[in-house]
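Visitor: Here is my input, please return the structure:
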Amino acid sequence: MNSVQHRLHITAEWITDYAQSIEAPLQRIHGDIIAPATMPIIFWQSFDIPWLNVEGPFIHGSQHFSYKAPIIAEMILDCELSLSKVEKKVGSQGDLTLYTHTLVCKCNGDLIVTADTVLIRVGDQNEETHNR
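Guide: A predicted model of the protein is given here:
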C-alpha cells in the first residue's frame, strides 16, 4: 500500500477562505471557527502523491467523511493519505482505473476525521505510456 504523510496547521483564514469558496456559512462552537465538513478534500493539495503523477484527468467518483470531532481553527493535524485499492474496470467510455484513497487526520494522537475518496481515470495507462 502507498501512503504519504503531512502535518497541517488549520488557520481561521484557511477555514474562512474555504467556506467562502463553497458558499458555506461560517460556523462556530464555543467561539472557535469550525471547518466545513468537506474541507479535508483540499488537504490533498499539500501532499506529493506519486501514484497520481500520471497524464490525463481524473474524475471524482465518490467521497465519504466520518468525523469523531470537528476540525477547528488553530488545530495541528497529522494526516496520512493512503492508496488502499486500485481496480480496473471497463465502462462505456472504455477502460477505467478506480483509485480508492483513505485520508486519516489526527490531532495530538486523537482521530478527528477519516475521508474515503475514489478517483477514476479513463483510459489504459499502460497503453498511453507505451504510445508516447
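Visitor: contacts, neighbours, all on C-alpha from now
Guide: Will do.
Visitor: Enumerate every residue touching the residue nearest to S3 when sequence neighbours are not counted.
Guide: Closest residue to S3 in three dimensions, ignoring its sequence neighbours and counting by Cα to Cα, 6 or more residues apart in numbering: S82, at 4.1 Å. Listed by Cα atoms under 8 Å, 6 or more residues apart in numbering, the contact set of S82 reads M1, N2, S3, V4, H101, T102, L103.
Visitor: quick one: contacts for the closest residue to I15 other than its chain neighbours?
Guide: Distances taken as Cα to Cα, 6+ apart put A35 closest to I15, at 5.3 Å, once the chain neighbours are dropped. Going by Cα under 8 Å, 6+ apart, A35 touches I15, T16, A19, L26, Q27, P70, I71, I72, A73.
Visitor: Please provide the structure for the following sequence as well, for comparison with the first:
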Amino acid sequence: MIDKKWIGAKTDWIPITVTSKQIEQFCQTIDEKNPLYLDKHAAKKAGYEDILLPPTYPILFWQRLKIPWLIGDFTMIQSEQSFSYKQTLIANKRYHCQIDLKKLRTRGKQQFIVHRLSIVDKDKLAATSDTTMVLRYTEE
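Guide: Purely as a prediction, here's the structure:
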C-alpha cells in the first residue's frame, strides 16, 4: 500500500511535445472529427498556430512520467477525472509536465488517491488534470 508519507510527493518535471501525427492517431481512436484537431489550415484560420490537442489528450502524458509511489501488486481503476485549461494546448509545442499526489485515503484493502497533472508552458501554468483512482490490493 502507498504510505501516507507520499502525500505531497511530486514526480520530476519532464518535457513533452505532441506531434500532429500523435494527435491524428488519438482522434482516430476516439472517433474525433473536429477539424481544429486534424487540419492545420482550419486551426490557423481559427487563430491558432497549429492544430489543437483534444481536451482529454493530456491523460496520455501519464505514460511518460515515472511515478515512484505507484508500485506494488494492485488493480488500478480510474473513478474521476477533470481538466482545467488556462490556455489551449497545441501540437508541436514543448510543454513540461509533473504529477503530484494530492490526497490518499485507505479503506480496508483499497486506497483512494487523487493526483494532479500540471502542464506548464514557459514557466506559466497552462493546464491541470485531477484524477481520482481506486487501488485494489490483492490478498497475500
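Visitor: what's the TM between chain one and chain two?
Guide: For this chain pair, the superposition-based TM-score is 0.84 by TM-score structural alignment, normalised by the length of the first structure; 122 aligned residues with a Cα RMSD of 1.6 Å.
Visitor: if we can go back for a sec, which one (most neighbours) among the contacts of A35 of the first structure?
Guide: Across the contacts of A35 of the first structure, neighbour numbers were computed from other Cα atoms under 10 Å; I71 holds the maximum, 25 neighbours.
Visitor: Map it onto the second structure.
Guide: Taking TM-score structural alignment, I71 of the first structure has L89 as its aligned residue in the second structure.
Visitor: what's the longest helix along the first structure aligned against in the second structure?
Guide: With secondary structure taken from DSSP state H, the first structure has its longest helix at helix 12-21. Mapping helix 12-21 of the first structure onto the second structure (TM-score structural alignment) gives residues 20-29.
Visitor: now stretch 96-107 of the first structure
Guide: Using TM-score structural alignment, the partner range for stretch 96-107 of the first structure is residues 110-121.
Visitor: average distance between that stretch and the first structure?
Guide: Following superposition, stretch 110-121 of the second structure is found to deviate from the first structure by 0.7 Å on average (mean Cα distance after the TM-score superposition for the first structure).
Visitor: hmm, who's touching that stretch?
Guide: By Cα under 8 Å, 6+ apart, the list of residues contacting stretch 110-121 of the second structure from outside reads 1-2, 94-106, 125-137.
Visitor: circling back to that earlier point, for the strand or helix carrying the residue nearest to S3 of the first structure, buried residues please.
Guide: Per DSSP states H and E: S82 of the first structure is located in strand 76-91. Of all the residues in strand 76-91 of the first structure, those buried under the rule 16 or more other Cα atoms under 10 Å are I76, L77, D78, C79, E80, L81, S82, L83.
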